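Colleague: model this:
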Amino acid sequence: MPSAASAWTRAEDPGTAAAWVETPLQLLSAVEAHHSGAVARRTRLLPRSGSEALAATVAALTEAGLPDGLTVLPPVPTPTLYRADTDVWLVGDAFSGQVQRALLAGRPRRLVVVDDGLATLHLLRLLGRRRPAPLERARVRSTLPRRALGLAAALRLRAAARAGRVTVFTMLPLPAPLVRAAAAAGVRVAAHDFPWLRSLPEGSAPPENRVVLGTAMVRDGLLHAEPYLAWVAGQAREEPVVYHPHRREDARTLDPLRAHPRVRVAPQELPVELALRGLRARHRVVSLPSTAVTSLRVLLARRGTAVDAVPVPEAWWTDRAAPELRAHLSTFVTDPKDAP
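Modeller: Now for the predicted structure:
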């Protein structure tokens, strides 16, 4: 997969970019895209309001020192900064109804889609199809008006791709067939390995050698709590662990874990890409399948830190977890570049 530098050339750089971000990962990805020097000389970044995790990440990155030319605006609930006079739009969630309506109303010179976890893979699969399909979230049943909006947005995005105006900026090691299908549709794919984040002063390393990443699947009703908590306790029996909660995790899992004598629950503030960038070779990260597994593998590859994803046993799933969801999440058990 080409690097950001090889995918874009500075000769085609326009002057201004606008980024609407709704999650910490989208925020980190937008900052890395601007830092690559291939998006725009000036980028205005607008966070969505109402997210404590996003606000905490903005504060931490601002304190660290944002790249030159990047301005973070006060958070608002809608992507109001997408305007006709902005050369490049950076988009995290191409399945958002608000974003899709903005796409239909405006015509940026270029569109850059930054990482939003599994949704990035789903978007590339949709754009790589021969026949247009509505831009709808995986496993979501949409209403007829919502499907119509998604189809109109798909047609607009596919037309822009054919004109060479769409780039996906990602840290995901994509399967080669997916990259080829995207290229055939006109979508450029630019890879990165968090160079800006890695350039920051090293973060502190936890005293525990084992790090367990939390999941929101119990809160979402996809996993039974009991076997999940027993699995974390099993990790702690082997050695003391520090547990990094998912930003949407709640008391159902956190209260029992905080009471466990060999589990230290870290603050529920920053994304793991930021909070764990100081891990060393002595550390081992263990997680159920998640985007964070892949991002930490990329971020910590040069450190020699082991990052392992554990398949979810069949008995852990609830009836709400459809077979498609289970297969979808298994993408992150092994390295995505080796996936079919």
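Colleague: CA atoms for contacts and neighbours, from now on please.
Modeller: Noted.
Colleague: Start from the N-terminal end of the stretch 201-340 of the chain and give the helices.
Modeller: 225-238, 251-259, 272-275, 291-300, 323-329 (DSSP state H, counting those that start in this stretch).
Colleague: Please name whichever of those is nearest to Ala181.
Modeller: Nearest of these to Ala181, taken as Cα to Cα: helix 323-329 at 18.9 Å.
Colleague: please give me the structure for this one as well, since I'd like to look at both together:
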Amino acid sequence: MESPVQLLNVLEWAHSTRPLLNGVPAQRTGPGDAAAVHDDLTVVVLSPTDPMSRGQLRRMAELARDEGMRVRWEEARGGPLAPLQTIAGLSSLLRGAERIVIGDPFSRYVQLLLTVARSRDLVVVDDGTATMEFVSQLASGERLVRWHRRGSRAGARDLLFAPVAASARRRLTPSCSRTVEVFSAMPVEAPEAVTVTRNTFGWTRSRFGPPRITKGADMVGTSLVETGVVDPERYLEAVATLARTHGVTRYFAHRRESTEKLHTLHARTGLEIVRPDLPLELIARRGPVGRTVLSFPSTVVHTLPPALDGTGVRLLVCDIDPAWLTEKASPRAQGFLADVTGTARDAHGLRMVAARPPDCLTA
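Modeller: Got it, this is the predicted structure:
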């Protein structure tokens, strides 16, 4: 696992697929009661370098240990020799594992580790919108490329890594000797022989909340600026307009959002900037949370509805105007983002809004 959300979804996967202990439903009334159910699961954290991700991963690792899982923390990016040391240290564990669960099939690190694994069963747990793209590319036989990089020319590193990527893709394709499962809350249409298990956030709802609901509105931040998809100035303008229109008081920052951008956003809008110490699904479920939550196209438009089911919280989605896209944005970006919001509207009945004055809002 390389992100807090991936580790959260390992907990969700374990909760939904491991309910039996010796063939009898496990009676679990608290985190400690889960130890006997999950004590054969080892979570390997390939620690990233940015402080926000590391902090959230530390907190998620504590929750995983509370559930009885063994957690192995790897400083996988701690220096030029770290990748080789990490792979060497994990080789025996990977070769002996009956099942491998991964969080990001696009990760070069994960793809490299897959060449070592000998497991007959592979599970890809939810990594948000990337899961949608992974399943689509797997079905079409394309090489695995993140949606915001599609259309860009392959660099020298991509070409050097191509044999490893191709090998990983073969490992992620079902065969007569290998099963592949996708565990996701996202709307995915799996290719033939791939099993899809629905993530309903049962673990989150059983461990957190219900939350206290406040009268105001909250906004969920996005890293679309940081990934080069959306123009920074257009993004700031959109946030300011939505905040005025909907009475937003708090802005939950994405863990990859830059400090400089958040300072500017606060200065322009007066919004309280919140840096969550856990994935937003847990923060919202724990509360307090606004009666209305606004989001741009992102994973949370599919994950917050089940996580907050029954709470009365209303989620509004603001689509990305094509004029906001940068020249560096992938040709695939607009269509992919529109698909994220469109499928959320269809699946959860979410209302779409625009970053324009109230008389221009769309239903």
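Colleague: circling back to that earlier point, which one of the helices of the stretch 201-340 of the first structure lies closest to Pro173 of the first structure?
Modeller: For those, proximity to Pro173 of the first structure was assessed by Cα to Cα; helix 291-300 is nearest, at 8.2 Å.
Colleague: Can you check which part of the second structure that closest one sits on?
Modeller: Mapped onto the second structure using TM-score structural alignment, helix 291-300 of the first structure covers residues 299-308.
Colleague: and the nearest residue to Arg162 of the first structure once chain neighbours are set aside, helix, strand or coil?
Modeller: Distances taken as Cα to Cα, 6 or more residues apart in numbering put Gly186 closest to Arg162 of the first structure, at 4.7 Å, once the chain neighbours are dropped. At Gly186 of the first structure the chain is in coil, as set by DSSP: H, G, I helix; E, B strand; the rest coil.
Colleague: got a list of what Gly186 of the first structure touches?
Modeller: Gly186 of the first structure makes contacts with 158, 161-164, 166, as judged by Cα atoms under 8 Å, 6 or more residues apart in numbering.
Colleague: 7 Å instead?
Modeller: Listed by Cα atoms under 7 Å, 6 or more residues apart in numbering, the contact partners of Gly186 of the first structure are 161-162, 164.
Colleague: Please tell me how far it sits from Ala163 of the first structure.
Modeller: According to Cα to Cα, to the nearest Å, Gly186 of the first structure stands 7 Å off from Ala163 of the first structure.
Colleague: ok, now Leu296 of the first structure?
Modeller: 34 Å.
Colleague: Confirm for me that Ala4 of the first structure is in contact with His192.
Modeller: Yes - counting by Cα atoms under 7 Å, Ala4 of the first structure touches His192, with 6.3 Å between them.
Colleague: got the residue ranges for the strands in the second structure?
Modeller: In the second structure, strands defined by DSSP state E lie at 20-21, 24-25, 42-46, 70-74, 99-102, 121-125, 179-184, 194-198, 213-220, 248-252, 272-274, 289-295, 314-318, 351-353, listed in chain order.
Colleague: TSV for the ones you listed, including mean neighbour count and distance to Glu226 of the second structure?
Modeller: Shown next, in TSV, are the strands of the second structure (neighbours: other Cα atoms under 10 Å; distance: least, Cα to Cα, whole Å):
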stretch	mean neighbour count	distance to Glu226 of the second structure
strand 20-21	12	43
strand 24-25	9	45
strand 42-46	20	22
strand 70-74	16	26
strand 99-102	21	25
strand 121-125	23	24
strand 179-184	22	25
strand 194-198	17	30
strand 213-220	19	15
strand 248-252	21	16
strand 272-274	15	17
strand 289-295	22	16
strand 314-318	21	18
strand 351-353	19	23
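Colleague: now those strands in a markdown table, with distance to Thr241 of the second structure?
Modeller: Shown next, in a markdown table, are those (distance: least, Cα to Cα, whole Å):
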| stretch | distance to Thr241 of the second structure |
| --- | --- |
| strand 20-21 | 50 |
| strand 24-25 | 51 |
| strand 42-46 | 39 |
| strand 70-74 | 42 |
| strand 99-102 | 39 |
| strand 121-125 | 35 |
| strand 179-184 | 33 |
| strand 194-198 | 35 |
| strand 213-220 | 12 |
| strand 248-252 | 10 |
| strand 272-274 | 16 |
| strand 289-295 | 12 |
| strand 314-318 | 11 |
| strand 351-353 | 11 |
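Colleague: out of those, which comes closest to Ala88 of the second structure?
Modeller: With Cα to Cα, the closest approach to Ala88 of the second structure among the strands of the second structure belongs to strand 70-74: 11.7 Å.
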